[in-house]
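Undergrad: Okay, predicted coordinates and the sequence, questions at the end:
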Amino acid sequence: MNTLSPFQHQVSLKTSNSFGIDAVADQFFRLESPQQLAELQQSLKLLPEAIPRLFLGGGSNLILSDRLAALVIQVALTGKQILEQGEETTIVSGAAGENWHEFVQWTLAQGLGGLENLSLIPGTVGASPIQNIGAYGRELKDFFHQLTAFDFELGEFRTFTKAECQFAYRDSIFKREFKDRFLITEVQFALPRLWKPELSYGDVAQQLQQRGIHKPKPQDVSDVICAIRQSKLPDPAIIGNAGSFFKNPVVSPALREQILRSHPNCVSYPLDDGNFKLAAGWLIEQCGWKGKRLERVGVYEKQALVLVNLGGATGKDVRALAAQIQADVAENFSVNLEVEPVFV
């Protein structure tokens, strides 16, 4: 290896992934400035041609293998600003390495509503469009304006519009065709000047009512959602986890009716296309997995949708537990659960 190589070797990623898996990266690079990308692309010639790339943000949506025979590029770009104030929206931007929740709180501190329902979601600004993160009736795409990404194939920056990102439920083009090709450096959001709260989830409206808040402001909604999430989800700093581990499955009206006949209390939500979204956590709990342990991994005792690291868990341990849960749900409900985090 060339002694001028900018890469670190055999770097532990234990503190760089929220599940706390003690993975080791063969090659590692910390990206702190967009200007480093041109240099980085040239330096890639120092590595074996076939070595894969892995872009790492907060590591909250990844389940890592014990050893990564890859170049891990940790995105540590920082900065946030108001770009434009129009009649209907205010355009704000966040660098890809900014902590997502801190960015949301910054927008609220500027008097800008819109992202409050996405409070306390772990991860970074740059990772948020990849997953099209969502919670409590909102998705990132609802307020997305555009993003900038570096193309490692062409060696240049490119701007992506909302349509070009091909957003879907917990999905985007960056999880598919453009995975590991484009590194997102900045994301812009269009936040409404005329704000309306999204309170369709009963827990949120109930909590506001209990607090005596009848005309909530964006910060009020954020505070309530933070309280709800903290009551249900473990803090990764205390117990390793990747948040919600399975997507809420979408089923046909016929399958929903079939499930309701044997489980009248099945939790479901109607969709615009006539299908229904089921609560994955409810399905898992009905199969007896809530609070269950499987050696070094388990299902969180307060929320069946969350898998946790009980100490020394490996990626193989997590995959095995997820597979058993998927098999049980399929057998009992004829529903296939899809994993949210990416196994690497």
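TA: Sure, I can see it. Numbers count the residues shown, from 1 in each chain.

Undergrad: from here on, contacts and neighbour counts on C-alpha atoms
TA: Fine.

Undergrad: The residue lying closest to Trp195 once chain neighbours are set aside in helix, strand or coil?
TA: Distances taken as Cα to Cα, 6 or more residues apart in numbering place Gly113 nearest to Trp195, at 6.1 Å, with adjacent residues excluded. Taking DSSP: H, G, I helix; E, B strand; the rest coil as the rule, one finds Gly113 in the coil state.

Undergrad: Included below, for side-by-side comparison, is a second structure:
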Amino acid sequence: MKIDLRATLRAHNTFGFDVFADHLAYLTEVSDIPLFVEKAQQQKAPWQVLGGGSNLVLATNLLGYTGLMQIKGRRLLESTDTHVLLEAMAGEDWHEFVTWTVDQGYGGLENLALIPGTVGASPIQNIGAYGLELSEVMDSLTAFDAQRNEWVQFSAAECQFAYRHSVFKNDPNRYIVSSVCFKLPKHWQPNLTYAELAKAFSEQIQKKEKITPKDIFNKVCEIRSAKLPNPKILGNSGSFFHNPIVPSQQYQLLKERFPHLVAYPANSSSSDWKLAAGWLIDQCGFKGYRSGHVGVYEKQALVLVHHGGGTGSELLALAQQIQTKVFDTFGVQLSIEPVLFA
């Protein structure tokens, strides 16, 4: 296991903030994980593991040990009449893995195309987009329990998935995911529950033409590319705030005050509503706003961006400004989606 001392993390976070790690360990083998934890424990030093760096804000240097998850590998574990079971190692690039599944003829993950990050981080965040959440397709995962110093397995149910949440967020310095298994259906049906996708394929649906996983994959990539900036060009972490969920009564009051309020039923089992955070931010005049080296993306108010030369502290100050304005205007508290190191 290679370890660099006082290493820059600029290339390892999609905002491109130039902060340093005391010890940067490259986790390339499964056996590196317990060794990494042991080194930190022996020195009584803090530790953290980074994946693609696409869901975090680095506003300070990282003390102790920082692991870079780089374990690669993907394979077919099982194929039955009804499903396939695929395994991907935690360091696999998420979009590359989705691309591989589609190219192999496996449908089920195409709605989650072009989401930045690694496979290992996907269940922690319970990533979701275009009508699909990871919790709907994940079968199980393997992780190292740093508290008990042993390997453990989690079923999807044991992960306690919720909107952008899992059991791993309750105790972020306990488990390190090494691999994830996905159960995908053999008798695939297109998921067009998201309005924009349904609209895009309305003609094919009307004509009863066949829609393939590749078709949806390509359309999702097209839509995301039009809405979200490429982090290699403009630093960002995608959606910066959660879409807030409010009770029906609060939603009705807001709807009366703001007739054009954008919202969706939170789920089928409750009367709560999910508000579009991007719309709330846009109504407060922040779309395209710039403050020093950071700002709000001109095409999508939900995305905060780093124009270069700035710091995570600058970005968090802007986020606080947005939260305050949205709360003063709508009485709704926005919560930040990325993990903060501040």
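TA: That came through fine. Please read these numbers as outputs of a predicted model, since none were measured by experiment.

Undergrad: just to revisit the earlier point, how about the contacts made by the counterpart of the residue nearest to Trp195 of the first structure in the second structure?
TA: Matched across to the second structure, Gly113 of the first structure falls on Gly107, judged by TM-score structural alignment. Counting by Cα atoms under 8 Å, 6 or more residues apart in numbering, Gly107 of the second structure touches Thr101, Leu184, Pro185, Lys186, Trp188, Pro213.

Undergrad: any chance of these in CSV, with distance to Tyr130 of the second structure, secondary structure and neighbour count too?
TA: Putting these into CSV (distance: Cα to Cα, whole Å; DSSP: H, G, I helix; E, B strand; the rest coil; neighbours: other Cα atoms under 10 Å) gives the following:
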residue, distance to Tyr130 of the second structure, secondary structure, neighbour count
Thr101, 18, helix, 22
Leu184, 17, strand, 22
Pro185, 18, strand, 18
Lys186, 21, coil, 16
Trp188, 17, coil, 14
Pro213, 13, helix, 22
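
Undergrad: which of the residues you listed lies closest to Lys199 of the second structure?
TA: For the contacts of Gly107 of the second structure, the residue nearest Lys199 of the second structure by Cα to Cα is Pro213; the value is 16.4 Å.

Undergrad: Now the closest one: closest residue in space that isn't a chain neighbour?
TA: Nearest to Pro213 of the second structure is Gly107, by Cα to Cα, 6+ apart, at 5.3 Å.

Undergrad: Quickly note the distance from the one you found to Ser140 of the second structure.
TA: As judged by Cα to Cα, to the nearest Å, Gly107 of the second structure and Ser140 of the second structure stand 18 Å apart.

Undergrad: same question, Ile33 of the second structure
TA: Taken as Cα to Cα, the span from Ile33 of the second structure to Ser140 of the second structure is 19 Å.

Undergrad: Would you mind telling me which of those two has the busier surroundings?
TA: More crowded of Ile33 of the second structure and Ser140, by other Cα atoms under 10 Å: Ile33, with 24 against 20.

Undergrad: any idea what Phe144 of the second structure aligns with in the first structure?
TA: That one, Phe144 of the second structure, aligns with Phe150 by TM-score structural alignment.

Undergrad: What of Glu133 of the second structure?
TA: So, by TM-score structural alignment, Glu133 of the second structure is matched to Glu139.

Undergrad: residue contacts, the nearest residue to that match once chain neighbours are set aside?
TA: In space, and not counting its chain neighbours, Glu139 of the first structure is closest to Ile133: 5.8 Å by Cα to Cα, 6+ apart. Taking Cα under 8 Å, 6+ apart, we find Ile133 of the first structure in contact with Leu118, Glu139, Leu140, Arg170.

Undergrad: Which parts of the stretch 1-150 of the second structure are helices?
TA: Using DSSP state H, counting those that start in this stretch, the helices of the stretch 1-150 of the second structure run over 32-42, 94-103, 122-125.

Undergrad: Packed most tightly, which of the ones you listed would that be?
TA: helix 122-125 (a mean of 24; mean count of other Cα atoms under 10 Å).

Undergrad: Quick one: distance of it to the chain centre.
TA: 7 Å (Cα atoms, centre = their mean, to the nearest Å).

Undergrad: how much does that helix stray from the first structure?
TA: Following the fit onto the first structure, the mean deviation recorded for helix 122-125 of the second structure is 0.2 Å by mean Cα distance after the TM-score superposition for the first structure.

Undergrad: can you give me the strands for the stretch 101-250 of the first structure?
TA: 134-135, 138-139, 144-151, 156-161, 182-192, 241-244, 250-251 (DSSP state E, counting those that start in this stretch).

Undergrad: Nearest to Asp203 of the first structure among those strands would be which one?
TA: Asp203 of the first structure sits nearest to strand 134-135 of all the strands of the stretch 101-250 of the first structure, at 12.2 Å, using Cα to Cα.

Undergrad: distance from that closest one to the second structure after superposition?
TA: Strand 134-135 of the first structure versus its aligned partner: 0.3 Å mean (mean Cα distance after the TM-score superposition for the first structure).

Undergrad: Would you mind measuring from Ser270 of the second structure to Tyr163 of the second structure?
TA: Ser270 of the second structure sits 14 Å away from Tyr163 of the second structure, taking Cα to Cα as the criterion.
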